[in-house]
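How does the following fold in three dimensions:
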Amino acid sequence: MTNKFITSFIPWLIPIIIVIVWQVAVAVGVVSAQLLPAPFTILTSFYNLLVSGELFYHMSGSLARALIGLLIGGGIGFVLGVANGLSKFSYAFTDTTLQMIRNIPNLALVPLVIIWFGIDEGAKIFLVSIGVMFPIYINTLHGIKNIDPGFIEMGKMYGVKGWRLFKEILLPGALPSIFVGLRYSLGVMWMTLIVAETIASTRGVGYLAMTAQQFMQSDIIIITILLYAFFGKIADMLSRWGEKRALRWHKSYVNN
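Predicted structure coming up:
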C-alpha cells in the first residue's frame, strides 16, 4: 500500500515543488505579482470564474469543438489509413496529396479557412479536424502495413476473410500503432484549438485568454494555460485507459 501511494505521488512531486517555490518567490518580492501572480491569487480568480459560471461556459465551448473536430478528423484519418494500408492503388492515389497537405502549418490555413467557412464554428472545427487527422492517418497506415503477413496467411487458411479478417487480425494488430497516433493527435488537437479560438470567437478558453490579455489579467491567462494542460492530461489518461482495455491480450499490457 505504501509503495503504491509513493508511486502515485511521485509524478506530482515536481508540480507541487514548483507551486511552493512560486508562491514563496512572489511573497518575498523576488517575482513581481503583476507579471506572475501568486498561486493563491490564481486560485481565487479560478474560484470566482467557477462560481460565476463563466468558466464552465468557456470550457464547454472548447470541449465541444475539440470533441467534434477529433471525431471528424480522427474518423477520416482512420478510414484513409486503413484504405491506404490495404490498397496499393488507394495509397498511390492519395498518399502524396495527403503528405503535402500535412506539411502545411495550420496558421497558414487560417486566412483561407475564414474565406471558406467565415468566422463561425465551421472554421474552428475544420482546423481542429485537419490537425488531428494526420497523426491518426500515419499511425493507422503504419500499423496496417507492419502486420506480420504470416498472421494474414494463417487467417486465410482457416477461412477468415473480408470483414472477419479485418476485425480479428488486421485491426487488433494495428491497434498499438493507432493508439500512439490517437495520443499524439490529442496533443495536436489542443494546440490547434488555441489557434482556432483566435478567429473572432465569443466563447472558449482561447477567447478567455485573449480577453484577459487585452485587460492585462495575468492570473486569467495562467488559468487558461493550466486548463489546456489539464485538458491534455485528462485526454491522455482516457486514451491510455482505452489502450489498456483494448490491448489486454497484448503481452506488453498484461501486467499494466
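
Going by C-alpha atoms from here, please, whenever you check contacts or count neighbours.
Will do.

Can you mark which positions in the one helix or strand Gly143 maps to are buried?
Per DSSP states H and E: Gly143 is located in helix 121-145. By neighbour count with 16 or more other C-alpha atoms under 10 Å, helix 121-145 contains the buried residues 123-145.

got it, and stretch 22-42?
Within stretch 22-42, the residues that qualify as buried are Trp22, Gln23, Ala25, Val26, Val31, Ala33, Leu36, Pro37, Ala38, Pro39, Ile42, counting by 16+ other C-alpha under 10 Å.

Before we compare anything, build this one as well:
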Amino acid sequence: MTAVTTTTVTAAPAAAPDERPRTRRSGLSPGRRLPAARLAGPLLVLALWAAASAAGRLDPAAVPAPWTVLRTGVHLWTDGTLAGDIATSLRRAGYGFAIGLTAGVVLALASGLSRAGEALIDGTVQLNRAIPTLGLIPLFILWLGIGETFKIAIIAIVVYIPIYLNTHAALAGIDHRFVELAEVQGLSRARFVREVVVPGALPGFFVGLRLGVTGSWLGLVVLEQINATSGLGYLMFQATNYGQSDVILVGLVVYGIFGLVSDSVVRLVERRVLSWRRTLSS
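Next comes the predicted model:
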C-alpha cells in the first residue's frame, strides 16, 4: 500500500495595491521659531544707519550717528536727567495702563455676557472710538487741569478701547454650542464664565492687550509735551527748542525699546497661557 503524503500549501497574502509610505508635505508651515528673531529687523536698521553715517550719507546735524546718540544717552544717564525722566514716564504709563486694562475688561464682560449691558455699553464705546482720543485733550484739560490726572486719563482711554473691542469680539465669537453644552451640564454662572467664557476670550484679549500696551506709549509721547516738567516727551520737546537732534533720538530710542520689550513680554505671557493652542505661530 502506497503512502500518500499530503502537503499543505499556505497561500501568500495578496499584496496591497500601493503601500508606499506616506510622506509628510513640507513647505506650508512657517517653520521653527528662530531665537530672538524679532531683533533682526531693528539690528538691520541699526546697521544701515551706522553704515550710512560712516559713509557720510547722513547730515550729522539732522540725523546723528548711532555712536553719537549712544554717547549722549550715557551722558544724560550719568547726570541723572534720563533716569528721572524715564521713571516719570513709566509711572504715568503704568497708572494709565492699569486703569485702561481694568475698564476694558470689565466693560467687555458686562457687554459680552448681557444683552442689556451690550445695549448700554457697546454703542457708547463705539462712539468713543470714533472720536480721536487726542482731540479730547483740550476738554480734559478744562475738566481735570493740566496736571498728571488728565495725562493718565487720556492714556487710560487710549488703552481701554482696543482691549474692549478685541475682548468683546472674542466673547461674541464663542460657539453657541458651548453655551448649550454648559446648560446641559448644569454649570453655574461662575463656572460658565471660568471654564467657557475666559478660555474663549483669551486670544482676543491678548490681541487687545498688545495694542493697548503700544497705545500707552504712543499717547505718552504726545501728552508729555503738553505743559509737562519731566518725562521723556518733555526732554524731547526741550531738545527741539535747542536743536539737539541727538537728544531727540535718545528719547525715540528709549520709547522704541520700551515698546518692543513690553510687546515681547505680552507675547511671552500669551504663549504660556495659551500653550494648549496649536497655531502657525507656535
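
before we move on, back to that, which ones among the buried residues of stretch 22-42 of the first structure are found in helices?
Trp22, Gln23, Ala25, Val26, Pro39, Ile42 (DSSP state H).

Turn the buried residues of stretch 22-42 of the first structure into TSV, columns for distance to Lys251 of the first structure.
Putting these into TSV (distance: C-alpha to C-alpha, whole Å) gives the following:
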residue	distance to Lys251 of the first structure
Trp22	43
Gln23	45
Ala25	48
Val26	49
Val31	50
Ala33	51
Leu36	47
Pro37	48
Ala38	46
Pro39	43
Ile42	45
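
Mind checking what secondary structure the residue nearest the centre of the first structure has?
Nearest residue to the geometric centre of the first structure (C-alpha atoms, centre = their mean): Leu186, 1.3 Å. When classified by DSSP: H, G, I helix; E, B strand; the rest coil, Leu186 of the first structure comes out as helix.

quick one: what's aligned to it in the second structure?
Counting by TM-score structural alignment, Leu186 of the first structure corresponds to Val213 in the second structure.

so who does Phe134 of the first structure touch?
Gly77, Arg102, Ser185 (C-alpha atoms under 8 Å, 6 or more residues apart in numbering).

and the gap between the aligned residue in the second structure for it and Ala50 of the second structure?
Residue correspondence, TM-score structural alignment: Phe134 of the first structure in this structure matches Ile161 in the second structure. Between Ile161 of the second structure and Ala50 of the second structure the distance is 38 Å, computed by C-alpha to C-alpha, to the nearest Å.

Same check on Val63 of the second structure?
11 Å.

among the contacts of Phe134 of the first structure, which ones are buried?
If we count by 16+ other C-alpha under 10 Å, the contacts of Phe134 of the first structure have these buried: Gly77, Ser185.

quick check, nearest of the buried residues of stretch 22-42 of the first structure to Ile222 of the first structure?
Ile42 (7.6 Å; C-alpha to C-alpha).

quick one: what's aligned to the closest one in the second structure?
Per TM-score structural alignment, Ile42 of the first structure is aligned with Val69.

which residues does that match contact?
Asp246, Val247, Leu249, Val250.

now do Tyr184 of the first structure
Here Tyr184 of the first structure is in contact with Pro135 (C-alpha under 8 Å, 6+ apart).

One more: the one 3 residues further on?
Contacts of Gly187 of the first structure were listed using C-alpha under 8 Å, 6+ apart, and they are Gly232.

related to what we said a few turns ago, I'd like the ones in helices among the buried residues of stretch 22-42 of the first structure written out as CSV, with distance to Gln213 of the first structure added.
Output for those, formatted as CSV (distance: C-alpha to C-alpha, whole Å):
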residue, distance to Gln213 of the first structure
Trp22, 21
Gln23, 22
Ala25, 23
Val26, 21
Pro39, 18
Ile42, 15
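
Quick check: the farthest pair among those residues?
Among those, Ala25 and Ile42 lie farthest apart (C-alpha to C-alpha), at 14.7 Å.

before we move on, back to that, doesn't Ala98 make contact with the match of Leu186 of the first structure?
No - between Val213 of the second structure and Ala98 there is no contact under C-alpha atoms under 8 Å: 10.2 Å.

Return the residue of the second structure aligned against Ser32 of the first structure.
The pairwise alignment with the second structure assigns Ser32 of the first structure to Asp59, based on TM-score structural alignment.

could you check the distance from its match over to Arg91 of the second structure?
Taken as C-alpha to C-alpha, the span from Asp59 of the second structure to Arg91 of the second structure is 35 Å.

Now Val266 of the second structure. Nearest residue, chain neighbours left out?
Arg210 (6.5 Å; C-alpha to C-alpha, 6 or more residues apart in numbering).

With His168 of the second structure as the reference, measure out to the closest residue to the match of Ser32 of the first structure other than its chain neighbours.
Leaving aside its chain neighbours, Asp59 of the second structure sits nearest to Ser53 (8.0 Å; criterion: C-alpha to C-alpha, 6+ apart). Distance, Ser53 of the second structure to His168 of the second structure, by C-alpha to C-alpha: 48 Å.

where does Gly31 of the second structure fall, helix, sheet strand or coil?
coil.

Can you get me a residue count around it?
11 (other C-alpha atoms under 10 Å).

what does Leu144 of the second structure give?
Leu144 of the second structure is flanked by 13 other residues according to other C-alpha under 10 Å.

Just give me the match in the first structure for it.
Checking TM-score structural alignment: Leu144 of the second structure goes with Phe117.

Now do the same contact list for the closest residue to its match other than its chain neighbours.
Using C-alpha to C-alpha, 6+ apart and skipping the chain neighbours, the partner closest in space to Phe117 of the first structure is Ala123 (5.2 Å). Applying C-alpha under 8 Å, 6+ apart, we find Ala123 of the first structure in contact with Val113, Ile114, Trp116, Phe117, Ala196.

Between those, identify the one with the most neighbours.
Ala196 (27 neighbours).

Tell me the counterpart of that residue in the second structure.
Ala196 of the first structure maps onto Leu223 in the second structure, by TM-score structural alignment.
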